[in-house]
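Q: Sequence and predicted structure, then a few things I'm wondering about:
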Amino acid sequence: MPTPKRSLDLDLSRPSSGRIYDYWLGGTNNYAVDREFAEKQLALAPEIREAVRENRAFLRRAVRHAAEEGIRQFVDIGSGLPTQGSVHETADEVAPGESRVVYVDNEPVAHAHSQILLEDTADPERHRALAGDFFDGPELWERIVGEGIDPRRPICLLTVALLHLLPSEREPERTLEFYRERLAPGSLLVLSHACVDTGDERAKEAFEEISDNYRSRTAVQGSNGLRDRAAIAEFFDDFDLLDPGLVWLPQWRPDDTFVGDPARTRAVAGVARKPGR
């Protein structure tokens, strides 16, 4: 029997990362407080809107690749608000009726809309939405397994545009290590992360100001998660990075729709496989 859903209070006095992201994507599941904050961040870094769209496109390409490799279990932590091309939709395009997806988010609107979205699918029992937090670790993993994810079989674990939002003081690398250790050999870790090239002081200052604004206006406390490419690569630990490695978002197995300098997305992405299969 699935674990009872954890209730979360909806706070409309603060902007929400999930609703802000939805606004940047052109969605409608956001409020005035989110739109006001989002526009201020766009004034600092106009490339944000393009970056979030490229991030979503990367997620779809990575999920499609995992499904084509035969993986049928997907866990998306920090899934945000549902939008076109969600994980379960993309996986089912490759293997209709075979995939199982668990979405996890600690934002009430994101969680509620995920539940509504999944109720409208042809087979709602295959996909689940959990109210939970990345840092819940063992408790969250137990609930994920309780929703029908089999840890003995390969899983595609997604932490997309998540880790740079988490306070460094809480050491997200340790929590991610916990999840990596529980994945079966052959599993994939899909990750994207904000990244600023060394020497790009304008972008670095903009990211730091955005992070300061975000922490002051939301419930997240702690230092920002700005990391260079080498530090981001450490999240994969001993997993084997798939070609083309850790690259700018549009460079990961591109579909040739992106035009221009991929570095302007200010985010890198990679997919890595757990060895031993």
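A: Received, thanks.

Q: hey, let's count contacts and neighbours off CA atoms from now on
A: Fine.

Q: what's the single longest helix in the protein?
A: Criterion DSSP state H: the longest helix present in the chain is helix 48-68.

Q: and the helix or strand just after that one, how far from the chain's centre?
A: Counting by DSSP states H and E, the next helix or strand C-terminal to helix 48-68 is strand 73-77. Relative to the mean C-alpha coordinate of its chain, strand 73-77 is positioned 10 Å out (C-alpha atoms, centre = their mean, to the nearest Å).

Q: Let me know the angle separating the longest helix of the chain from strand 73-77.
A: When axes from the mean of the first three to the mean of the last three C-alpha atoms, to 10 degrees is applied, the directions of helix 48-68 and strand 73-77 differ by 160 degrees.

Q: Check the offset of helix 48-68 from the chain's centre.
A: For helix 48-68 - counting by C-alpha atoms, centre = their mean - the centre lies 10 Å from the chain centre.

Q: same check, this time on stretch 117-134
A: The mean C-alpha position of stretch 117-134 is separated from the chain mean by 16 Å, C-alpha atoms, centre = their mean.

Q: Can you get me a residue count around residue 100?
A: 24 (other C-alpha atoms under 10 Å).

Q: residue contacts, it?
A: Residues near residue 100 by C-alpha atoms under 8 Å, 6 or more residues apart in numbering: 72, 73, 74, 88, 126, 127, 148, 149.

Q: Hmm, residue 92 and the fifth one touching each other?
A: No. At 10.8 Å, residue 126 does not count as touching residue 92 under the criterion of C-alpha atoms under 8 Å.

Q: Pick out whichever of these two has more residues nearby.
A: residue 126 (19 against 16).

Q: re earlier: okay, buried residues for the longest helix of the chain please.
A: By 16 or more other C-alpha atoms under 10 Å, the buried positions in helix 48-68 come out as 48-49, 51-67.

Q: distance of the most centrally placed residue in the chain from residue 120?
A: For the chain, the residue sitting closest to the mean C-alpha position, by C-alpha atoms, centre = their mean, is residue 160 at 2.5 Å. From residue 160 over to residue 120 the distance is 24 Å, taken as C-alpha to C-alpha, to the nearest Å.

Q: Below is an additional structure, to be compared with the one above:
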Amino acid sequence: MAGAETAGWTPPDIDLSRPNAARMYDFFLGGAHNFDADRRAALAVLEVAPQVRDAAWANRRFLRRAVQYALDQGIRQFLDLGSGIPTRGNVHDIVQVAHPDGRVLYVDADPVVVKHAQVLLNDVGGAEVIEADLRDPAGILGHDLTRRLIDFREPVTVLLVSVLHFVSGAVDELAAVLDELMRPAAPGSLLVISHASPTTTTDATETVTELYARTPTPLHLRSAHDIRALFGNLDLITPDPQLAQPAGLVPVDAWRPDPTEQQQLPASANSPFLAGFLAGVGRNPRPAAADTAATAGSAANTPGTPLRPRNDARFPDRQRARTGAPVAARR
């Protein structure tokens, strides 16, 4: 059946008989960029945990609010890592409605995602996609399209929305990768993360975890403490300026909530999948030191400038990712 569904943009060597987390997510959002194996797996998830669809929509709306917050801060360029299938209302749609000169670079390790995104973005100015493992910051920062599209001398928003819980690795290793990605970014740059965390264990949560374990992208849930550590020394943004609360992580539906959306979803307290889906936004406070600015300028704008060599020893499966097996998948 997968073969009958294969579209012209699907790489011929991809096994579409195995479900993929990004295409399952697309199905949860009502998209059309999924195959029979993805739909069957997604329906199996919804059979035991229908709240997962609510969590997907809540995360999607968090993405919109986070991008709008960045736009309100004057940021016009976005690096979307683990972007997944470009569905309706994705980052470039939000950005370019408000600012036609805005720039968005999508990054994903799944060749199906990348090929499809290339087709969808063919006639879209200021938006590109590259195939890369998000745990390879040197490869991302040194890519020709990154250098051409993103100017790290100006603030940039780095998005990792619903992707890191599909990425293996120790917290300190992932934090080092994110620090490397944010290091050349100008002061005022933002790091946006949403990440699933363990909640009260139920039959439904155990079954969902088991179902994702059958895909190429099993779940790697992390505690709130570990998710906070991924932001390193960045200053967390207050999640709700209307409340007297310290800056920190909150469920995705509670970060800068939009009153018009609150009636469309159940409260996070009523669903372990929403309550454990945490979000935060960190701001780069570092001053623009001369050497940092020079590095950022060459990395983003000077083709052929070498960056630090890739360190595959930190992540043994990074090489596997570059040969086509998806490591990170999401929206």
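A: Yep, that arrived. None of these values were measured; they are calculated from a predicted model.

Q: re earlier: let me have the contacts of residue 100 of structure 1 in a markdown table, adding distance to residue 237 of structure 1 as columns.
A: Output for the contacts of residue 100 of structure 1, formatted as a markdown table (distance: C-alpha to C-alpha, whole Å):
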| residue | distance to residue 237 of structure 1 |
| --- | --- |
| 72 | 23 |
| 73 | 22 |
| 74 | 20 |
| 88 | 27 |
| 126 | 31 |
| 127 | 29 |
| 148 | 27 |
| 149 | 23 |
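
Q: List just the nearest of those residues to residue 98 of structure 1.
A: Distances from residue 98 of structure 1 to the contacts of residue 100 of structure 1, taken as C-alpha to C-alpha, are shortest for residue 72 (6.4 Å).

Q: Which residue is the nearest non-sequential neighbour of the closest one?
A: Spatial nearest neighbour of residue 72 of structure 1, excluding adjacent residues (C-alpha to C-alpha, 6 or more residues apart in numbering): residue 99 at 4.4 Å.

Q: The one you found -> structure 2?
A: Using TM-score structural alignment, the partner of residue 99 of structure 1 in structure 2 is residue 102.

Q: give me every residue that touches its match.
A: Residue 102 of structure 2 neighbours (C-alpha under 8 Å, 6+ apart): 76, 77, 92, 95, 96, 126.

Q: Pull the number of nearby residues for the equivalent of the third one over in structure 1.
A: Read it as residue 92 of structure 2. Counting by TM-score structural alignment, residue 92 of structure 2 lines up with residue 88 in structure 1. Other residues lying near residue 88 of structure 1 total 24 when counted by other C-alpha under 10 Å.

Q: in terms of contact, does residue 88 of structure 1 touch residue 126 like I think?
A: No. If you go by C-alpha under 8 Å, residue 88 of structure 1 and residue 126 don't touch, sitting 9.3 Å apart.

Q: Show me the common contact partners of the two, please.
A: 99, 100, 101.

Q: Among those residues, which one lies nearest to residue 38 of structure 1?
A: Checking those one by one against residue 38 of structure 1 (C-alpha to C-alpha), the nearest turns out to be residue 101, at 29.1 Å.

Q: Contacts only, for the closest one.
A: 73, 74, 75, 76, 87, 88, 126, 127, 128.

Q: Would you agree the last one falls within a strand?
A: Put plainly, it is residue 128 of structure 1. Yes. Under DSSP: H, G, I helix; E, B strand; the rest coil, residue 128 of structure 1 falls within a strand.

Q: Now for it: which residues touch it?
A: Residue 128 of structure 1 neighbours (C-alpha under 8 Å, 6+ apart): 101, 102, 103, 115, 118, 147.

Q: which of those does structure 2 keep?
A: Shared contacts between this structure and structure 2 among those (both residues aligned by TM-score structural alignment, their matches' C-alpha atoms under 8 Å) comprise 101, 102, 103, 115, 118.

Q: and the last one, how many neighbours does it have?
A: This points to residue 118 of structure 1. For residue 118 of structure 1, using other C-alpha under 10 Å, the count is 19.

Q: ok, now the fourth one?
A: A count of nearby residues for residue 115 of structure 1, using other C-alpha under 10 Å, gives 18.

Q: Hmm, residue 124 and it touching each other?
A: No. If you go by C-alpha under 8 Å, residue 115 of structure 1 and residue 124 don't touch, sitting 9.3 Å apart.

Q: and for these two, which residues touch both?
A: Common neighbours of residue 115 of structure 1 and residue 124 (C-alpha under 8 Å, 6+ apart) do not exist.

Q: From residue 242 of structure 1, how far off is the counterpart of residue 267 of structure 2 in structure 1?
A: With TM-score structural alignment defining the correspondence, residue 267 of structure 2 maps onto residue 261 in structure 1. Separation of residue 261 of structure 1 from residue 242 of structure 1 (C-alpha to C-alpha) stands at 22 Å.

Q: now swap in residue 259 of structure 1 and tell me
A: Residue 259 of structure 1 is 23 Å from residue 242 of structure 1, by C-alpha to C-alpha.

Q: Between these two, which has more neighbouring residues?
A: Remark: of residue 259 of structure 1 and residue 242, residue 242 carries more neighbours, 13 against 7, as counted by other C-alpha under 10 Å.
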